[in-house]
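Peer 1: based on what follows, work out the 3D shape:
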Amino acid sequence: MNDESDQPGDDDDVAGNESDARIADGLAIIWEAYRLDEIPRATAAAKALVKDQSQHGEAWFWLGCCLERTGDYRAADKAFLRGTRAKVEPQNAPFRVSWRHFQAAVETAGDALPEKLKGALEEVSLVLADYAEPVLLEGFDEPELMGLFVGPERGDLLEGGAPDLSPRIYIFRRSHEHGCSSRRDFDSEVQQTLYHELGHYLGYDEDELDKLGRG
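Peer 2: Sure thing, here's the model as predicted:
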């Protein structure tokens, strides 16, 4: 006969749901401040979250992201390491690359484009940056973007008229580092981002890019 006291029950479910809710609420606060480039507020929120949820990998990961953005890489790496060892939702540590490697990865991605897409790439301005400025993140729920297309699509340009803004593709280094765990992953993700944003310039929406394997 089983001892019912040893079996998972409603109390465990309630505790788990409450923990999930606190994580979700805490991350939402961090992400909002992070998007707005209010890094002291984001860092304070992340420290509060890891104090409350010390075994959750995402809490430590985002503390690492905030500390990294202040330039405290040693403390950031410690937080990222804690995130890899977390019991709940462990996270991969970012794979950092030099700015020179980032530039080279983007150049290599451009060289790997099919010839018909290379012509399209020459029509847009490529902007490389570590992070997206708050104005670029307006309307997004995500705290970071891999890349972003801004400006008129190619079809609009062909219709004539003088656009207020030239077409641009932004590619961000840190978000690629945060989503990758090796040099190969980083280079591959940069190539995927370039394809994706160039697709937006050519008029493809998110669903169409997903179908093409470039989502």
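Peer 1: drop to CA atoms for contacts and neighbour counts, all remaining ones
Peer 2: Fine.
Peer 1: how about the helices in this protein?
Peer 2: Taking DSSP state H as the criterion, the chain contains helices spanning 10-35, 39-52, 57-70, 73-84, 99-111, 115-121, 154-158, 173-178, 183-201, 206-211.
Peer 1: out of these, nearest to residue 133?
Peer 2: Distances from residue 133 to each of the helices of the chain were compared using Cα to Cα; the minimum, 8.0 Å, belongs to helix 10-35.
Peer 1: can I get the helices of the chain in CSV with mean neighbour count and distance to residue 137?
Peer 2: Rendered in CSV, the data for those read as follows (neighbours: other Cα atoms under 10 Å; distance: least, Cα to Cα, whole Å):
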stretch, mean neighbour count, distance to residue 137
helix 10-35, 15, 7
helix 39-52, 19, 15
helix 57-70, 26, 17
helix 73-84, 20, 23
helix 99-111, 16, 21
helix 115-121, 14, 23
helix 154-158, 13, 23
helix 173-178, 23, 13
helix 183-201, 21, 15
helix 206-211, 13, 17
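Peer 1: for the comparison step, fold the sequence that follows:
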Amino acid sequence: MRTLPRAFRERIANIAVVVEDWADDATLGEMGIEPPDTLYGLYRGVDITHRDSGYGNVLPDVITIYQGPIEEDAADEAEMAEIVRETVVHELGHYFGLDDDTMHRIEDGEE
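Peer 2: Next up, the predicted model:
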């Protein structure tokens, strides 16, 4: 988390990051993903653009990182670390209600 862009770190609250082996069939189906495609990560929660002053006393939003596909696709530990970082940044983008174009600029260090 220390390597995430400052804009994210300063605004993150009430998020749990968990690691699971693989996305299950139900999750893949929910996302419209069919094998051999899979997920590296998934955000579940209410993004901050959809919260109002009454939002509180809730369980944390969850970012799930799927270890199996990352290990399978990464050539080495350095690439694995980079995939995890990019995945976490992407999923945090959903927490902030960002669109894909904005998330890609942040991932590329442009913002």
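Peer 1: before we move on, the earlier item: quick one, which of the helices of the first structure is nearest to residue 142 of the first structure?
Peer 2: helix 10-35 (7.4 Å).
Peer 1: find me the equivalent region of that closest one in the second structure.
Peer 2: When helix 10-35 of the first structure is aligned against the second structure using TM-score structural alignment, it corresponds to no residues at all.
Peer 1: what helices and strands are in contact with that helix?
Peer 2: Counting contacts by 3 or more Cα pairs under 8 Å, 6 or more residues apart in numbering; DSSP states H and E, helix 10-35 of the first structure is packed against helix 39-52, helix 57-70.
Peer 1: please name the nearest non-neighbouring residue to residue 113 of the first structure.
Peer 2: residue 195 (7.9 Å; Cα to Cα, 6 or more residues apart in numbering).
Peer 1: nope, residue 91 of the second structure is what I was after
Peer 2: For residue 91 of the second structure, the closest residue by Cα to Cα, 6+ apart turns out to be residue 43, at 5.3 Å.
Peer 1: and if you look at residue 131 of the first structure?
Peer 2: Looking at residue 131 of the first structure with Cα to Cα, 6+ apart, the closest residue is residue 172, at 5.6 Å.
Peer 1: repeat that for residue 151 of the first structure.
Peer 2: Using Cα to Cα, 6+ apart, the closest residue to residue 151 of the first structure is residue 167 (4.3 Å).
Peer 1: tell me which residue of the second structure matches up with the residue nearest to residue 131 of the first structure.
Peer 2: Using TM-score structural alignment, residue 172 of the first structure lines up with residue 66 in the second structure.
Peer 1: what's the burial count for residue 122 of the first structure?
Peer 2: Taking other Cα atoms under 10 Å as the criterion, the count of residues near residue 122 of the first structure is 10.
Peer 1: now do residue 16 of the second structure
Peer 2: 12.
Peer 1: distance of the residue mapped onto residue 27 of the second structure from the first structure from residue 145 of the first structure?
Peer 2: Structural alignment places residue 27 of the second structure opposite residue 136 in the first structure (criterion: TM-score structural alignment). In this view, residue 136 of the first structure and residue 145 of the first structure are 9 Å apart by Cα to Cα, to the nearest Å.
Peer 1: quick one: which of the two has more around it?
Peer 2: Taking other Cα under 10 Å, residue 136 of the first structure and residue 145 do not tie; residue 145 has more neighbours (21 against 15).
Peer 1: quick one: that one and residue 172 touch, right?
Peer 2: Yes. At 7.2 Å, residue 145 of the first structure counts as touching residue 172 under the criterion of Cα atoms under 8 Å.
Peer 1: shared neighbours of those two, anything?
Peer 2: The contact sets of residue 145 of the first structure and residue 172 overlap at residue 132 (Cα atoms under 8 Å, 6 or more residues apart in numbering).
Peer 1: dead centre of the second structure: give me the residue that sits there.
Peer 2: For the second structure, the residue lying nearest the average C-alpha position, counting by Cα atoms, centre = their mean, turns out to be residue 91 (2.3 Å).
Peer 1: next up, the contacts around the alignment partner in the first structure of that residue.
Peer 2: Pairing criterion TM-score structural alignment: the partner of residue 91 of the second structure within the first structure is identified as residue 197. Shown in contact with residue 197 of the first structure (Cα under 8 Å, 6+ apart): 147, 148, 149, 169.
Peer 1: number of nearby residues for the first one?
Peer 2: This means residue 147 of the first structure. 24.
Peer 1: residue in the second structure matching it?
Peer 2: When the second structure is aligned by TM-score structural alignment, residue 147 of the first structure is paired with residue 41.
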